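Engineer: here's a sequence, model it:
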Amino acid sequence: MSKTIFSLLFVLAAAPAALAQQPAPAQQTIVLKPGQMQVQANPAANRPDRAPVYPGGAQALGLFFLEHIKYPEAARVKQLSGTVLVTATVNADGSVTNPVVAKSLSPECDAEALRVVPLLTGWQPAMRRGRPLPVLIQLPVPFGGAGEIKIEQTGRKPGE
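Structural biologist: Purely as a prediction, here's the structure:
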């Protein structure tokens, strides 16, 4: 009997600790990719049916960065190479606002990425049920050859 009472007291003493709320896990950012989107029967109110698209796609985005990024001198001296991951909002009008560095490379490169990202205009906004919708995106901004575009030249002419 005493063994049963002891077990019951032990279970009751441990119950509040087991029932205590665990901290909520950090919410991960959802990365929307154009080829992996699909219309849902009962989607959340803020989930788009179509992801935002930069005019000309990824290649045009890479060219934009090559033309507009000024590689910081301090990063050049340190021979830094890599990407700064920036989160920003693509608004319903196709503009980009609220850039924030999600993954840093260096303070100089971070500042340059934050300068360049708002210059990305003309996006086709995300759509939900035929209406434009502002969404959060992640952009990798390349520095120091991390985003070099390699063009392979062949002896063939287009259309051959």
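Engineer: only C-alpha atoms for contact and neighbour calcs from this point on.
Structural biologist: OK.
Engineer: next, find the distance separating Leu9 from Lys3.
Structural biologist: 10 Å (Cα to Cα, to the nearest Å).
Engineer: and this one, please, so the two structures can be compared:
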Amino acid sequence: MKYHLLFILLLATCGSAAVAQRRPPNVRGPVVMRADQMRPQLKPGENRPDVAPAYPGGQPALSQFIQENAKTPPAMQEQQKSGVVFTSFTVGEDGRLSNVKVDKGFSPECDAEALRVLGLMPAWKPATRKGKPVPVDVTLAVPFGGSANLIIEKGKVKYE
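Structural biologist: Now for the predicted structure:
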């Protein structure tokens, strides 16, 4: 009886060790901060800011700036197409945007328009780490087209 119990215990220990060896290592990619998903962390890493960068006036002001300045190319208006251009840039220590690029484009005209709008953007409030400004990479989506089909109701966007 003792040997059976000892054998079962030994088998369980070896089985859990084999499962632990099969797991892939926890590998993480680079840290990318998105404007709509930034939250303070309780224990930020050495390379992460304590306070995220912010557009002057917050998210509503950023959305309004993009809506007022981004013009849908005429070719897209004729075809009644809509899409999103995903851009990325670095908010520097002084709050100015640099390294502006298109990560995932929609059309060459929309890509160029998104880069033009980001060039018009005022300086952001920079991210800080331990009270000092630090540069941070930000990803931002710039929507195009389809605004004739949008109805804004109680702060929500609905498509018809």
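Engineer: picking up where we left off before, which of Leu9 and Lys3 of structure 1 has more residues huddled nearby?
Structural biologist: Leu9 (12 against 8; other Cα atoms under 10 Å).
Engineer: what do we get in structure 2 for that one?
Structural biologist: Aligned counterpart of Leu9 of structure 1 in structure 2: none (TM-score structural alignment).
Engineer: surely Leu9 of structure 1 forms part of a helix?
Structural biologist: Yes: counting by DSSP: H, G, I helix; E, B strand; the rest coil, Leu9 of structure 1 is part of a helix.
Engineer: tell me how far it lies from Ala15 of structure 1.
Structural biologist: To Ala15 of structure 1, Leu9 of structure 1 is 10 Å away according to Cα to Cα.
Engineer: now Ala60 of structure 1
Structural biologist: Distance of Ala60 of structure 1 to Ala15 of structure 1, computed by Cα to Cα: 58 Å.
Engineer: before we move on, what about Val96 of structure 1?
Structural biologist: 50 Å.
Engineer: can you count the residues close to the nearest residue to Tyr54 of structure 1 once chain neighbours are set aside?
Structural biologist: Nearest residue to Tyr54 of structure 1, sequence neighbours excluded (Cα to Cα, 6 or more residues apart in numbering): Trp123, at 4.7 Å. The local packing of Trp123 of structure 1 (other Cα under 10 Å) involves 19 other residues.
Engineer: would you agree Trp123 of structure 1 is in contact with Val90?
Structural biologist: Yes: when contacts are counted by Cα atoms under 8 Å, Trp123 of structure 1 is listed as touching Val90 (7.4 Å).
Engineer: need the residues touching each of these two.
Structural biologist: Counting by Cα atoms under 8 Å, 6 or more residues apart in numbering, the residues touching both Trp123 of structure 1 and Val90 are Pro52.
Engineer: do a quick rundown of the strands in structure 1.
Structural biologist: 82-90, 96-103, 126-128, 131-133, 135-143 (DSSP state E).
Engineer: and the last one, how far from structure 2 on average?
Structural biologist: Compared with structure 2 after fitting, strand 135-143 of structure 1 has a mean deviation of 0.5 Å; criterion: mean Cα distance after the TM-score superposition for structure 1.
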